[in-house]
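Make a model of this:
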Amino acid sequence: MTNDVKNVHNVHKANDTGIAHKAYDLSHLTVLISGASVAGPALALNLLRHGAQVTVVERAPELRGGGFAVDFRGHVHRKVLTEMGIWDEIHARQTHMGRQMVVDADGAPKVDLPSEMMSGDVEIFRGELARLMYERTRDRAEYVFGDSVATLTDTPHGVDVTFDNGPARRFDLVIGADGLHSRTRSLVFGEDSGHLRFLDHYVAGFDVPNHLGLDRTGRVYSEPGRAIAIGNYDGDPDRAGALLVFRSERLSYDRRDVAAQKRILADRFAGTGWEGPNVLKALETADDLYFDAIAQIHVDRLTRGRVALLGDAGYGATMGGMGTGVAVVGAYVLAGELALAGGDHRTAFAAYESRISAFAKGCQKTSGNAGPFFAPATERRIRSRDRMYRLLSSRPLAAFFKRLTEKSATNIKLPEYPA
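Sure thing, here's the model as predicted:
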């Protein structure tokens, strides 16, 4: 029996041109991906495995480096990254981050947090992960930097797209992988106010001098409603990264005004103990500041017509919700379902939503604890957190806690998609 006969039930019998295509072969499909952080290159890598014609547009003038360290944990993440062919390379570029400690105002240790608790099975800088996937796709996908989607018009034959800078084009599908403040989502599903759920905290990150002499280890210091974490992830003896978290009402500020964000942080962390003065001094000259609300994205649908949302754009959580792992799994599922459906977006998008929605929401639930973990609201809650993590990091409960942290990350059954 020939393969054509075996796979006759998998033939996608009509596209817009009326030409038949075998399932798995996406060479007829043109896909625009908005965003080149992690979700975008991950989808590009998965789509290219099936021959799709991929264009990635990114607002930044070049691939963004740096960023927080992100981790993967459990058999689902491992399966997806292995199928994508990047599991070994992630290990080669991992941070090798060790233990982290919760300390008091004098720097004395209070709780010792094992690396598995904070860094999963393997941890890599977000920028390194994006570059790894970009390097795997740049020769086969079209990357357009310094531009972004201006308008989207969904038609029966494709999506007509205009850009801020480049000429208008038509694509079969458009995927919004452009983050928590996604323009794609705003254009198709409405403004952020209806989808972004604020979780009562803000987070900031930037480089600081390694005054503590850390070597792939970290320290966390908390006061009621605010916290400073300092870690050395790459072994550079001169440099460390600072993470600042504070509890707050919703703030109004310009996301492009870095000076205003620095003033907010200087005000909120004035008088902080431990390394507070050194961190605020480094903030004055920091040129890599990240500042955002700790928030989640909740949408009723992940797809509309020929447009779909992926990663933070559709089910993001600023921190603590395994957002990178969910985005990579989502990219794998979306590309796999398109391959199974031979590019029929109606069938593929429905299957993608069905498989990913509950999984993503389960992971989002854990992100609600990120702000209160770093910055408990009262001294009493700080002491309660320390007691709980001291217990969970003890040898008898270490294995249990590892399973607990992997529960959300593994709560999805993946089909066997075509290689």
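
CA atoms for contacts and neighbours, from now on please.
OK.

what residues are up against Asp104?
Taking Cα atoms under 8 Å, 6 or more residues apart in numbering as the criterion, Asp104 is in contact with 110, 221-222, 274.

rerun at 10 Å
When contacts are counted by Cα atoms under 10 Å, 6 or more residues apart in numbering, Asp104 touches 110-111, 219-223, 273-274.

Over to Thr366?
Taking Cα under 10 Å, 6+ apart as the definition of contact, the neighbours of Thr366 are 317, 319-322, 405, 408.

Max pairwise distance over these: which two?
Put simply, by Cα to Cα the two of the contacts of Thr366 set farthest apart are Ala317 and Thr405, 16.1 Å from each other.

hang on, Leu391 packs against Phe400?
No - between Leu391 and Phe400 no contact is recorded; they are 11.3 Å apart, counting by Cα atoms under 10 Å.

before we move on, the earlier item: between Ala317 and Thr405, tell me which one has more neighbours.
When Ala317 and Thr405 are compared for neighbours, Ala317 comes out ahead with 34 against 19, by other Cα atoms under 10 Å.

Before we compare anything, build this one as well:
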Amino acid sequence: MRILVSGAGVTGPVVAYWLTRHGFRVTVVERAPTPRRTGGHAIDLFRPAMNISEKMGALPRIEARATGTNRMTIYREGARRPVRADLSKIFTAASDRHVEIMRDDLSEIYYDLTVEDVEYVFGDSITAISPDGEVQFEKAPPRRFELVVGADGLHSNVRRLVFGDESRFSVPVGAYLGVLVLPNLAGLDRELVMHTGKDRTAGMYGARHLGDARALFLFRSEHGLDYHHHDLTRQKQVLRTAFTGLHPDVDCWLDGLDRTPAFYFDSITQLRMDTWSRGRVTLVGDAGYSPGPAVGGSTSLAVVGAYVLAGELARAGGDHERAFPAYERVMTPHVQNSRAAALSAAKPLIPASRLGVHALSQGARLISALPAGPSRALLRLTTRTARLHNSMAVDDYPPLPTARTGGGVP
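Now for the predicted structure:
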């Protein structure tokens, strides 16, 4: 059985890996001309995704490429003295199995695991999908596949082609995320420096294996902002307007907007769809059920979703009419919980009042100052995200005995 996967970020290679292990023949098409190897921004893998990565044999490389960030310094707007916190204790309190890694590093690791057994087509994109599985491309000639999987992120091309315009399903949470690459002039080593004020938080961190740093911007707006997700000039203008004057250090970071080699900006948006499948097409990860980047554990959820989708297709012997509903039944509770957790997590990360700013800094200091047991209990009482990431469980989907790498299920 031939399956086409759209997207070679994090989710696409994971679903391709497990589909191949279950005996399906997989092609991955990616709009970018090459695999991304610029580092990206930091994302979190929690216990379920770590367990799946261990089954893939990826865990040693993931742990070796972890950012290693273990200290946090918080400057409150208008306050003279910073608050310092032990991030290693906070991470341990949040999850008993967790790693922070740069997004593109993780994508590269998963890609390397699949490149010899999966057909990758870079620099191309899907333009049409017919009900019988014929796929049209921008550059390549048409090809026929039994199934198509959209793993192409929040602004999914597959979702647009099959389900309609993104505006039908996207629900902005009123917050925005920006990330840019800057020289690590401050020499940050395993430390996150944050400046926080009412409705806005900015931070900078450096990964131990990178020569540069990442500046992170989170802010809230009562009104929807007018910009297009491809209009970088407008996005940078929005970011400057939101953060100028927060702190002199932040102003210096903003000065780097016109020189940065890599920039990301988008609204923190949830996708809410009644179904992620239609005919021979299904969606996985942010393409189908983004709980909100930066606040909803979307990467871990995507890794779990990719594993479950491939496993349910194998259980059904490739029968998508049985597998797709089973996949959705398994993932729906996790997706719903992640959405709720994301809304809960956004509140302390982007405080809506001066009292919230104070609570963020003092709460981080208290959790890091307590012994591991009490700090874990306090964090679990105050964050739904931690409870969710520690309770998510999925079935084991062992490869079929007859499956062979790169083979095909009839």
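
which of the contacts of Asp104 of the first structure line up with contacts in the second structure?
Here is what carries over to the second structure from those, by both residues aligned by TM-score structural alignment, their matches' Cα atoms under 10 Å: 110, 220-223, 273.

Residue in the first structure paired with Tyr111 of the second structure?
In the first structure, the residue paired with Tyr111 of the second structure is Tyr134, using TM-score structural alignment.

What is the burial count for its match?
Using other Cα under 10 Å, Tyr134 of the first structure has 22 neighbouring residues.

swap in Asn390 of the second structure?
Neighbourhood size, Asn390 of the second structure [other Cα under 10 Å]: 17.

Adding neighbour count, secondary structure and distance to Val5 of the first structure as columns, could you present the contacts of Asp104 of the first structure in CSV?
Formatted as CSV, the entries for these read as follows, by neighbours: other Cα atoms under 10 Å; DSSP: H, G, I helix; E, B strand; the rest coil; distance: Cα to Cα, whole Å:
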residue, neighbour count, secondary structure, distance to Val5 of the first structure
Lys110, 16, strand, 66
Val111, 21, strand, 63
Arg219, 24, strand, 61
Val220, 24, strand, 61
Tyr221, 26, strand, 65
Ser222, 27, strand, 65
Glu223, 19, strand, 68
Gly273, 17, coil, 72
Trp274, 18, coil, 71
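
Average separation of whichever strand or helix holds Gly371 of the first structure from the aligned part of the second structure, please.
When secondary structure is defined by DSSP states H and E, Gly371 of the first structure falls within helix 370-374. With both structures laid over each other, helix 370-374 of the first structure and its partner residues in the second structure are 3.4 Å apart on average (mean Cα distance after the TM-score superposition for the first structure).

What residues does the residue located most distally from the centre of the second structure make contact with?
Among the C-alpha atoms of the second structure, the one most distant from their mean position (Cα atoms, centre = their mean) is that of Arg80, at 34.6 Å. For Arg80 of the second structure, no contacting residues are found, by Cα under 10 Å, 6+ apart.

Distance check, His334 of the second structure against Met273 of the second structure.
With the distance defined as Cα to Cα, to the nearest Å, His334 of the second structure ends up 14 Å from Met273 of the second structure.

what number of residues lie near the counterpart of Ala69 of the first structure in the second structure?
Under the alignment defined by TM-score structural alignment, Ala69 of the first structure is paired with Ala42 of the second structure. For Ala42 of the second structure, the neighbour count with other Cα under 10 Å is 22.

quick one: contacts for Ala42 of the second structure?
By Cα under 10 Å, 6+ apart, the residues touching Ala42 of the second structure are 66-67, 99-106, 179, 205-207, 214, 216, 294.

Give me the subset of these lying in helices.
Those of the contacts of Ala42 of the second structure mapping onto helices are 103-106, per DSSP state H.

just to revisit the earlier point, Leu391 and Phe400 of the first structure: which is more packed in?
More crowded of Leu391 of the first structure and Phe400, by other Cα under 10 Å: Leu391, with 15 against 12.

The more buried one maps to what in the second structure?
In the second structure, the residue equivalent to Leu391 of the first structure is Leu366, according to TM-score structural alignment.

now swap in Ile33 of the first structure and tell me
Pairing criterion TM-score structural alignment: the partner of Ile33 of the first structure within the second structure is identified as Val5.

which secondary structure element contains the residue mapped onto Asn278 of the first structure from the second structure?
In the second structure, the residue paired with Asn278 of the first structure is Cys252, using TM-score structural alignment. Secondary structure here is read from DSSP H and E; on that basis Cys252 of the second structure sits in helix 248-255.

So which bit of the first structure is whatever helix or strand comes next after that helix matched to?
Along the chain past helix 248-255 of the second structure, the next helix or strand (assigned with DSSP H and E) turns out to be strand 263-271. When the first structure is aligned by TM-score structural alignment, the counterpart of strand 263-271 of the second structure is residues 289-297.

can you give me how far the matching stretch is from the chain middle?
Centroid separation for stretch 289-297 of the first structure versus its chain: 12 Å, with Cα atoms, centre = their mean, to the nearest Å.

so which of the kept ones among the contacts of Asp104 of the first structure would you say is closest to Ser252 of the first structure?
Using Cα to Cα, Glu223 is the member of these that lies nearest Ser252 of the first structure, at 24.0 Å.

from what I can see that closest one touches Pro372, true?
No - Glu223 of the first structure is not in contact with Pro372 according to Cα under 10 Å; the separation is 11.2 Å.

tell me, what's touching these two both at once?
Contact criterion Cα under 10 Å, 6+ apart; residues shared by Glu223 of the first structure and Pro372: 246, 378, 382.

The first one -> the second structure?
Structural alignment places Phe246 of the first structure opposite Phe219 in the second structure (criterion: TM-score structural alignment).

Closest one of the kept ones among the contacts of Asp104 of the first structure to Arg140 of the first structure?
If you rank those by distance to Arg140 of the first structure using Cα to Cα, Val220 comes first, at 42.9 Å.

aligned partner of that closest one in the second structure?
For Val220 of the first structure, the aligned position in the second structure is Met194, judged by TM-score structural alignment.

Quick check: its match vs Phe217 of the second structure, distance?
With distances defined as Cα to Cα, the gap from Met194 of the second structure to Phe217 of the second structure amounts to 10 Å.
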